[in-house]
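Undergrad: give me the fold of what follows.
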Amino acid sequence: MSEPASVARLTRDLTSALLPADLEAFYQDLHRHPELSFHEHRTAARLAERLKSAGYTVTEGVGRTGVVGVLANGDGPVVGLRGDMDALPVREATGLAYASTVDGVMHACGHDLHVTWLTAAAEILAAARETWSGTVVVIGQPAEESGGGAQTMVADGLHERFPRPDALFGQHAAPGLAGFYPHTPGLTMSAEVELDVVVHGVGGHGSRPESTVDPVVTAAHIVTRLQSVVAREVAAKDSAVLTVGQFHAGTRHNIIPAEARLALNLRTQDDSVRARVLAAVERIVRGECQAAGCPVPPEITVHPGFPNTVNDKALDEEIAAVHRELLGHDTVFDFGPTMGSEDFSLLAPAGVPYDYWYVTTTAADVWEAAPGDSLTEKFANVPGNHSPHFAPDLSVLVPGARTLVSAALSRLT
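TA: As a prediction, the model looks like this:
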């Protein structure tokens, strides 16, 4: 481990020549051309091109559309840097001059920023080989939003085909006044599970409901009843979020359909809480279908999602100290665990420590104009991740590259 002050000084020196205009052009290009999960062909090609030019040995198509760049520079630790590349099925409403050109698809979660930061950090480290020894592994990951991207890269030999990291780093754009870098040692993000529910009814004409078993009404009762699970079956000291993200049924105004489909999302931080909520969901779904007289039992499919993201405490404290020296002591604080979920941790081989932090990205004028007097009130009123209005401030481009560079240098010898 290097001293935080020396790492901060070296990072400042190495990044002093960063050209904001170059980062802006690269970022805006990525933002204009968003790609959905496992379709990040253009984004991956742009990343691979820059890595090759910087001297990395680059492998494309890892885990379908993933990119891995390796820069071996003598003996020393192996450091992994990860950035996810996919966008979301969201129609952009920012009004930016560089808004998405793909209808209904938008970088609404900041992954275009992540790729820009990753690319800049990789280039800086490559240009400064004389200052460090070891190996840098750059990971451009597909399909974080839909899930499966990290697992697919691992299944495609990420840990066998490329150097095994001694430490893995990642970061995420977040709402909040630009210029802060929240770090949380230990548990920082929650586990996620997705469920699909099919309610089977008896379809028929809208004028004769008595001859049907209406799955729309049954599913509506399920949705309403599910709202009480967290409020009445999860202890106040525990955390859980249960969301009904989709409700699909019917084709015409006057047709009672034969089935209804629900898509649920569950976030928890404790295995026993997750088991309790899943049992409650199954009990409610089956109970409502039985009460409605559905002809066959409902189908309930549980899709394992992301595990908890648990930062290595010692590593996080080390990187947080470096970031304080680099970016200001008041800019780094413990935000605490969030209910967000990530597959980042799946990229770390067993026993390998990792650290994952945030970079706040809300422009100062947007923050000041947001309703509310307290930080919490303003935070709730600025566009956040997955919003069609999410528009990170360009001022975060250089600092976001510096956070990754300094993290890598803290481990490289």
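Undergrad: CA only for contacts and neighbour counts going forward, please
TA: OK.
Undergrad: can you give me the strands in the stretch 201-350 of the chain?
TA: For the stretch 201-350 of the chain, strands defined by DSSP state E, counting those that start in this stretch occupy the ranges 204-205, 240-249, 255-256, 259-268, 299-304, 309-311.
Undergrad: any chance of these in CSV, plus mean neighbour count and distance to Phe379?
TA: Shown next, in CSV, are those (neighbours: other C-alpha atoms under 10 Å; distance: least, C-alpha to C-alpha, whole Å):
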stretch, mean neighbour count, distance to Phe379
strand 204-205, 16, 48
strand 240-249, 16, 19
strand 255-256, 20, 43
strand 259-268, 21, 21
strand 299-304, 14, 30
strand 309-311, 22, 23
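Undergrad: for His389, which of these is the nearest?
TA: Distance to His389, taken as C-alpha to C-alpha, is lowest for strand 240-249 among the strands of the stretch 201-350 of the chain, at 19.5 Å.
Undergrad: can you add distance to Tyr181 and give the strands of the stretch 201-350 of the chain back as CSV?
TA: Output for the strands of the stretch 201-350 of the chain, formatted as CSV (distance: least, C-alpha to C-alpha, whole Å):
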stretch, distance to Tyr181
strand 204-205, 57
strand 240-249, 25
strand 255-256, 52
strand 259-268, 24
strand 299-304, 30
strand 309-311, 15
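Undergrad: Proceed likewise with the subsequent sequence, for comparison:
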Amino acid sequence: MPTAATAASLALDLTSGLKTRDLEELYQDLHRHPELSFQEHRTAGILAERLRSAGYAVTDGVGSTGVVGVLENGEGPVVWLRGDMDALPVTETTGLAYASTVDGVMHACGHDMHVTWLAFAAEALAAGRDAWSGTLVVIGQPAEEGGDGARAMVSDGLHTRFPRPDAVFGQHVAPGPAGLVSHTPGLIMSAADDLHVVVPGVGGHGSRPEATVDPVVTAAYIVTRLQSVVSREVAASEAVVLTTGQFNAGQRPNIIPSEARLGLNLRTQDAQVRERVLSAVRRIVEGECLAAGCPTEPEVNTGASFPATVNDAALDAEIAALHRELFGAQSVFDFGPAMGSEDFSLLVPTGVPYDFWFVASTPQAVWDAAPGEGLGAKITAVPGNHSSLFAPDLSVLLPGVRTLVGAALHRLGG
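TA: Coordinates of the predicted model:
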């Protein structure tokens, strides 16, 4: 296994011929043509064609729209590189010349950047295969946003149809001063659970509330009471976020509906805390419905679920050292665990070490103009992932390719 310095030097050599305009051309094309989860046909086709042209054996349609490219290059370790492909139902407001041309759909999370990084890293490693030996597997994953994509690929045989990895690498574009790379050993991203609550009632005319059981009032009590879970049932040292993101009920102002629906999102970093909060949510929903005299039991159903992302600490230390060699010691930092979530870890076979990191991408002028002092304060003030204003700086295109190439070379045999 090459040292961090050797892998960094090789990564620079293998990417030295990349042209900025080529990176920008692919990225801007993908940004103009975003596709929602499991609809990434155009994006997957572009990635698959580039991999085939570079010499990979490509399998299309893995887990619906996923792409897997395999490049066997002699004896040695197997490394997986993963990038996700889907966009979000967000209307773009960046005003960019290459803004989305699809109404109501935008690459607001930066997966267009991820595909660009992945494609050019795969091509650079293929062109420089004399510098390494082993097997490289490149994965274009669909539907990360809903938490279904990784599961779909695994269900479709990702772990059995393709070479088992010795290490798996992934990265995510994020807010922060462009050019910095965030590495966190161990827990780096939180678990997330969507909960769908149905509050039953007895509908009727707004003029006769006494003849009804109003689910809107009951649901409002539930939302209010849920605010006490984090503040009164979870230790201050535990990181938990519980959000009510949806409240739907009724069609007319003068009609009391027969049910109300809530959409909740829970973020946790400890499995026991997660179970405690889930139990509290169910208890509060059931208790408020009982107090209101609801005619039937409420429903609390689990939707999308993401596990925590927990980096292999030793592997993360190795890749962080490599990235310091690539970009300088001051360019790599540890921001700590994020409350955001990913399905990246679901792709990884049990027992295989993985490493996931962030590449900061906020344009310098935007960062300097943001209010507040310090990294944490400014990050909350600049457009971030899922914002209609999210616009990564194009200067991070080449560094993001090099982070992946370097990580792969660090594990592939020389």
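Undergrad: Gly76 of structure 1: which of the strands of the stretch 201-350 of structure 1 is closest?
TA: strand 309-311 (22.6 Å).
Undergrad: could you tell me where the closest one falls in structure 2?
TA: Under TM-score structural alignment, the match for strand 309-311 of structure 1 in structure 2 covers residues 309-311.
Undergrad: mean deviation of that stretch from structure 1?
TA: For stretch 309-311 of structure 2, the mean deviation from structure 1 after alignment is 0.7 Å (mean C-alpha distance after the TM-score superposition for structure 1).
Undergrad: any idea how far stretch 204-216 of structure 2 is from the chain center?
TA: Between the centre of stretch 204-216 of structure 2 and the centre of its chain there are 43 Å (C-alpha atoms, centre = their mean, to the nearest Å).
Undergrad: and the residue nearest the centre of structure 1?
TA: Glu342 (4.9 Å; C-alpha atoms, centre = their mean).
Undergrad: now do the contacts for it.
TA: Glu342 of structure 1 makes contact with 144, 189-191, 306-309 under the criterion C-alpha atoms under 8 Å, 6 or more residues apart in numbering.
Undergrad: same thing but 6 Å
TA: By C-alpha atoms under 6 Å, 6 or more residues apart in numbering, Glu342 of structure 1 lies in contact with Phe306.
Undergrad: which one in structure 2 is aligned with it?
TA: By TM-score structural alignment, Glu342 of structure 1 lines up with Glu342.
Undergrad: measure that match to Val348 of structure 2 for me?
TA: Between Glu342 of structure 2 and Val348 of structure 2 the computed distance is 12 Å (C-alpha to C-alpha, to the nearest Å).
Undergrad: coming back round to it: Leu113 of structure 1 is nearest to which of the strands of the stretch 201-350 of structure 1?
TA: strand 309-311 (20.8 Å).
Undergrad: so what secondary structure elements neighbour that closest one?
TA: Secondary-structure packing of strand 309-311 of structure 1 (3 or more C-alpha pairs under 6 Å, 6 or more residues apart in numbering; DSSP states H and E): strand 186-189.
Undergrad: how far apart are the strand it packs on and its match in structure 2?
TA: Mean deviation for strand 186-189 of structure 1: 0.9 Å (mean C-alpha distance after the TM-score superposition for structure 1).
Undergrad: what's the angle from the next helix or strand after that strand to strand 299-304?
TA: For strand 186-189 of structure 1, the succeeding helix or strand toward the C-terminus, using DSSP states H and E, is strand 191-200. Put simply, strand 191-200 of structure 1 runs at 170 degrees to strand 299-304, going by axes from the mean of the first three to the mean of the last three C-alpha atoms, to 10 degrees.
Undergrad: buried residues in strand 191-200 of structure 1?
TA: Buried positions in strand 191-200 of structure 1, judged by neighbour count with 16 or more other C-alpha atoms under 10 Å: 191-200.
Undergrad: Ala120 of structure 1: how many residues sit nearby?
TA: 27 (other C-alpha atoms under 10 Å).
Undergrad: wait, Ala235 of structure 1
TA: Going by other C-alpha under 10 Å, the residues that sit close to Ala235 of structure 1 add up to 11.
Undergrad: now swap in Ala155 of structure 1 and tell me
TA: 13.
Undergrad: what's the closest non-adjacent residue to it?
TA: Gly63 (7.3 Å; C-alpha to C-alpha, 6 or more residues apart in numbering).
Undergrad: ok, Asp166 of structure 1 next?
TA: In space, Asp166 of structure 1 is closest to Val78, 5.3 Å off (C-alpha to C-alpha, 6+ apart).
Undergrad: with Val296 of structure 1 instead?
TA: Nearest to Val296 of structure 1 is His200, by C-alpha to C-alpha, 6+ apart, at 6.3 Å.
Undergrad: which secondary structure elements does the helix or strand where Val359 of structure 2 lies contact?
TA: Using DSSP H and E, Val359 of structure 2 maps to strand 354-362. Helices and strands touching strand 354-362 of structure 2, by 3+ C-alpha pairs under 6 Å, 6+ apart, are strand 167-177, strand 181-182.
Undergrad: how big's the offset between that strand and structure 1?
TA: Per aligned residue, strand 354-362 of structure 2 averages 0.3 Å (mean C-alpha distance after the TM-score superposition for structure 1).
Undergrad: and the angle from that strand to strand 167-177?
TA: Going by the same axes, to 10 degrees, strand 354-362 of structure 2 makes 20 degrees with strand 167-177.
Undergrad: next one: strand 354-362 of structure 2 to chain centre, how far?
TA: On C-alpha atoms, centre = their mean, the centre of strand 354-362 of structure 2 falls 11 Å from that of its chain.
Undergrad: same thing with stretch 401-411 of structure 2?
TA: Counting by C-alpha atoms, centre = their mean, stretch 401-411 of structure 2 comes out at 20 Å from the chain centroid.
Undergrad: what sits up against it?
TA: In contact with stretch 401-411 of structure 2 (C-alpha under 6 Å, 6+ apart) are residues 1-2, 7-8, 11, 117, 121.
Undergrad: put the buried members of those into a ChimeraX selection.
TA: Only the buried entries of the contacts of stretch 401-411 of structure 2 go into this ChimeraX selection, using 16+ other C-alpha under 10 Å:
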select :7,8,11,117,121
